[in-house]
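In: following is a predicted model, sequence given first.
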Amino acid sequence: MKPVANPARTHRAFTIVELLTVMSIIVVLIGLLVPALNKVRQYATGVRQMAQLQSIAVGIELFSNEFSGYPDSGALDSDGAAYCGAMKLSEAIMGRDLLGVHSNSAFRRSGLDSTGSLQLYPPNPSASNLSARKGPYLQAENANAYRLESIYGSNVGSFLPSVFVLCDVFERNMASGQKTGMPILYYKANTANNLHDPNVASSMTATDSRGNIYNYYDNQALIALGKPWESSGAGQTPHNLADPLRFYRNTRSEKIITTARPYRPDSYILISAGPDGEYGTADDICNFSWKYRE
């Protein structure tokens, strides 16, 4: 007589159709979750960027308390040498060597004092030199300070390749081979002026804003270096903020409607290029309410 099979010991396997159905459901769920996770990641990075701008703002206020005013942001130093707003911001917050800004700083590209006789940021600074420093107002590990050559490689135009700038948190592989963010742009308000007029941009210079509170030239030479992850030459596309009209449209306050006024007309503005690394696009993050206007 044949033995009777015990139903409890019978193992039923999944069919191919069942396996494919389960796998399809998993793929659909992943497709739904990945965009949501990317949005969460982008939001978290944006929060980090806002926190960095806030930390820089605290550093600027500490500098202002020590030196009775915000650091200059002009495109040139007192010698007429290229030393732009982003670089002066880094010196004010961190010093030229990340050991603090010297109390006799004249914000000269050479690092000399106002008399042109004393090097304020020598190699291996002495104890007396360090005692004359203020700050740094951010920890070096958290300042995102990079030398210009670490971002742009050898393509630094008329700037010194060794000068530091403060970079945003949106890191990418740059022309130098290093992974950094883009420089934070810094513009100081000229409170003696009262205009915010893009129509005078064509007649403005690095030293004459034609009555405008902000001078877009302050970082124009840095913006003109282009996008350091792209190949240099004819194929490289410029930043949108290279257009002065875009600068003035996007920094205009919506609160004041009787006349054109910029955001923060009595202090300064900070601009991060945002996740796409391009200045003057909708994802830029600033210390004011950036309203992207074509």
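Out: Received the coordinates, thanks.

In: when you work out contacts or count neighbours from here on, use the C-alpha atoms and nothing else.
Out: OK.

In: what is the neighbour count of residue 47?
Out: 13 (other C-alpha atoms under 10 Å).

In: again with residue 198
Out: Count around residue 198 with other C-alpha under 10 Å applied: 17.

In: quick one, what contacts it?
Out: Residue 198 makes contact with 244, 245, 248, 249, according to C-alpha atoms under 8 Å, 6 or more residues apart in numbering.

In: what does residue 112 give?
Out: Counting by C-alpha under 8 Å, 6+ apart, the residues that residue 112 touches are 105, 106, 118, 119, 120, 121.

In: what two of those residues are the furthest from one another?
Out: Largest separation among the contacts of residue 112 by C-alpha to C-alpha: 106 and 121, giving 11.9 Å.

In: which one of these two is surrounded by more residues?
Out: Each of residue 106 and residue 121 has its neighbours counted (other C-alpha under 10 Å); residue 121 has more, 24 against 20.

In: surely the more buried one meets residue 98?
Out: No - distance between residue 121 and residue 98: 9.8 Å, which falls outside the contact criterion (C-alpha atoms under 8 Å).

In: can you point out the buried residues in stretch 34-51?
Out: 45, 46, 49, 50 (16 or more other C-alpha atoms under 10 Å).

In: residue 271 belongs to a helix?
Out: No - assigned with DSSP: H, G, I helix; E, B strand; the rest coil, residue 271 falls outside any helix and is strand.

In: quick revisit: in helices, which of the contacts of residue 198 fall?
Out: 244, 245, 248, 249 (DSSP state H).

In: neighbours around the last one, how many?
Out: Applying other C-alpha under 10 Å, we find 18 residues neighbouring residue 249.

In: again, but for the third one
Out: Close neighbours of residue 248, defined as other C-alpha under 10 Å, add up to 24.

In: quick check, nearest of the contacts of residue 112 to residue 193?
Out: residue 106 (23.1 Å).

In: please point out which parts of stretch 71-90 sit buried.
Out: 71-77, 82-90.

In: how far away from the center of its chain is it?
Out: Relative to its chain's centre, stretch 71-90 lies at 16 Å (C-alpha atoms, centre = their mean, to the nearest Å).

In: kindly report the same for stretch 19-27.
Out: 44 Å.

In: so how far is residue 264 from residue 170?
Out: For residue 170, the distance to residue 264 equals 25 Å [C-alpha to C-alpha, to the nearest Å].

In: when the two are compared, which one has more neighbours?
Out: Remark: of residue 170 and residue 264, residue 170 carries more neighbours, 20 against 16, as counted by other C-alpha under 10 Å.

In: can you report how many residues lie near residue 263?
Out: 22.

In: hold the first one in mind and look at this next one:
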Amino acid sequence: MRGLTMRSTVKSFRFRGASRFAGRSAFTLIELLTVILIFGVLIAILVPSMSAARAAGKDASTAGTLSAIQTALEAFKDEHGKTFPRSGGYPPSFMHPNLYDQDNQPVFTMAQGANGRFPFLPGYPKVYGAHYLPAMLMGADLQGFVRRSDVPPDLLGQPERWYTVLDDQGTLLPRAASYLDASRVRLIRTDELPGTHNPVHFPNWAMMKHLPVIADAHDRPVLYYVPHRHGSLQNMMEWYYSPTNHYPDGPPIYYHVDNAGFTGILSEPLYNQPGWNFGRGGLHRIARPGHELTALDIDDDHNRDTLARYVLDMRAFRSLPEKTAKSPLRPVNKDTYLLITAGRDAIYGSPDDVRNFETGE
């Protein structure tokens, strides 16, 4: 009788346990939809936040790169004020350095200089401010800058040899310490940049493609513009088609062509060539020079997306006692330089650019 009671109890226990398990064997459709909805809400909240955090981190990294460049440029200026008077001691961003041969004659003709030739390669290929930046701060071979004072007289007119081995013993010219520590910036060869280039802007591609640029956190070049030290406030931006580059009111302050290989050149109806496409499409918003900008048409559509409008010092503009077609227009950083990156959207001249200036807009 005792054994029978125990078996009955066990059967009863098993039955009740099985009933409870069977009741929890699966989610109902409503429960499943609720879980999916919760996951969807979490993703909608977290993904944009994570994307924004990553973007902010890249902006901060790019800002750090610009800070390192600025420190290097100031160190360069302190040492080369007399070597580069046109740019106030800063490295040139397009016009060739002031190089003279042993007879004190310019290495470059005016026409060659106007085409932005690079002095440290045979044939002097055409390059841009983004190329000059690392070459001048770290040397054309990134092993240190060669001072003119360290160049023998017979080599003064041959800058393409300054960074090469001079004899069978492997002799190199003395180098200044690099003004910019390569470990603090990202260097990328021109032909390894993302996207595609416009061959019109790179006529010497076989030589130019090897040149490094300093890149932002998105692997796009940091553009470098240095102003003409004696530029006229009546000519804030140069015009590509000014005869013999002559300006009655004085030379321009900034030269759009300094980085035209990356920004493109839109100067209707005479010349329209897009710049580097970094894979996101769209024209760069500073592809047009804006040389016709005056105080009377600051916000006109034909001037809005131009380099001149992009770098206009709005604080100085608002302080003008009166605004006429001849009112002087001052760009930002008239006595220093501009550093511009394309930002998250890969478009130069848009609001998300990380740069070294504010216009007071």
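Out: Everything's here; your move. For clarity, every value in this text was computed on a predicted model and none was experimentally measured.

In: now the contacts of residue 198 of the first structure as TSV including distance to residue 221 of the first structure?
Out: Shown next, in TSV, are the contacts of residue 198 of the first structure (distance: C-alpha to C-alpha, whole Å):
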residue	distance to residue 221 of the first structure
244	12
245	16
248	17
249	20
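
In: among those residues, which one lies nearest to residue 27 of the first structure?
Out: Nearest member of these to residue 27 of the first structure, counting by C-alpha to C-alpha, is residue 249, at 44.5 Å.

In: aligned partner of the closest one in the second structure?
Out: Aligned counterpart of residue 249 of the first structure in the second structure: residue 309 (TM-score structural alignment).

In: first to last residue in stretch 147-159 of the first structure, what's the distance?
Out: Note: stretch 147-159 of the first structure ends 11 Å apart using C-alpha to C-alpha.

In: again, but for stretch 133-145 of the first structure
Out: 18 Å.

In: quick one, strands of the stretch 151-294 of the first structure?
Out: Here the stretch 151-294 of the first structure has its strands, by DSSP state E, counting those that start in this stretch, at 164-166, 172-173, 179-180, 185-188, 268-272, 285-286.

In: what's the matching residue for residue 186 of the second structure over in the first structure?
Out: Looks like residue 186 of the second structure aligns to residue 144 there (TM-score structural alignment).

In: assumed residue 164 of the second structure was part of a helix.
Out: No - assignment of residue 164 of the second structure by three-state DSSP gives coil, placing it outside any helix.

In: which residue in the first structure lines up with it?
Out: In the first structure, residue 164 of the second structure lands on residue 122 (TM-score structural alignment).

In: one more: residue 257 of the second structure?
Out: By TM-score structural alignment, residue 257 of the second structure lines up with residue 217.

In: that match reaches residue 75, doesn't it?
Out: Yes - counting by C-alpha under 8 Å, residue 217 of the first structure does reach residue 75; the two are 6.2 Å apart.

In: quick one: the helices in the second structure?
Out: So, for the second structure - with DSSP H - the helices run 2-23, 29-80, 110-114, 129-138, 205-208, 260-263, 301-304, 307-310, 314-318.

In: got CSV for those, with distance to residue 242 of the second structure too?
Out: As requested, the helices of the second structure are exported to CSV (distance: least, C-alpha to C-alpha, whole Å):
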stretch, distance to residue 242 of the second structure
helix 2-23, 87
helix 29-80, 30
helix 110-114, 12
helix 129-138, 21
helix 205-208, 27
helix 260-263, 17
helix 301-304, 19
helix 307-310, 17
helix 314-318, 26
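
In: shared neighbours of residue 217 and residue 75 of the first structure, which are they?
Out: Counting by C-alpha under 8 Å, 6+ apart, the residues touching both residue 217 of the first structure and residue 75 are residue 206.

In: now do the residue nearest the centre of the second structure against residue 263 of the second structure, distance only.
Out: In the second structure, the centroid-proximal residue (C-alpha atoms, centre = their mean) is residue 222; its distance is 2.1 Å. In this view, residue 222 of the second structure and residue 263 of the second structure are 11 Å apart by C-alpha to C-alpha.

In: same check, this time on residue 186 of the second structure
Out: 20 Å.

In: now do residue 49 of the second structure
Out: Counting by C-alpha to C-alpha, the gap from residue 49 of the second structure to residue 263 of the second structure is 31 Å.

In: looking at residue 186 and residue 263 of the second structure, which is more packed in?
Out: Between residue 186 of the second structure and residue 263, counted using other C-alpha under 10 Å, the more crowded position is residue 263 (28 against 17).

In: hmm, the more buried one is touching residue 286, no?
Out: Yes - taking contacts as C-alpha under 8 Å, residue 263 of the second structure lies within contact range of residue 286: 6.4 Å.

In: and for these two, which residues touch both?
Out: residue 348.

In: count the residues that sit near residue 155 of the first structure.
Out: If we define neighbours as other C-alpha under 10 Å, then residue 155 of the first structure has 17 of them.

In: what sits against it?
Out: 149, 225.

In: go on, residue 172 of the second structure?
Out: Contacts of residue 172 of the second structure (C-alpha under 8 Å, 6+ apart): 162, 163, 164, 165, 166.

In: cutoff 6 Å now
Out: Contacts for residue 172 of the second structure (C-alpha atoms under 6 Å, 6 or more residues apart in numbering) come out as residue 165.

In: now residue 58 of the second structure. Nearest residue, chain neighbours left out?
Out: Of all residues not flanking residue 58 of the second structure in the chain, residue 217 sits nearest, at 5.4 Å (C-alpha to C-alpha, 6 or more residues apart in numbering).

In: from residue 34 of the first structure, how far out is residue 43 of the first structure?
Out: 14 Å.

In: hmm, I typed the wrong one, I wanted residue 218 of the first structure.
Out: Where residue 34 of the first structure is concerned, residue 218 of the first structure sits at a distance of 41 Å (C-alpha to C-alpha).
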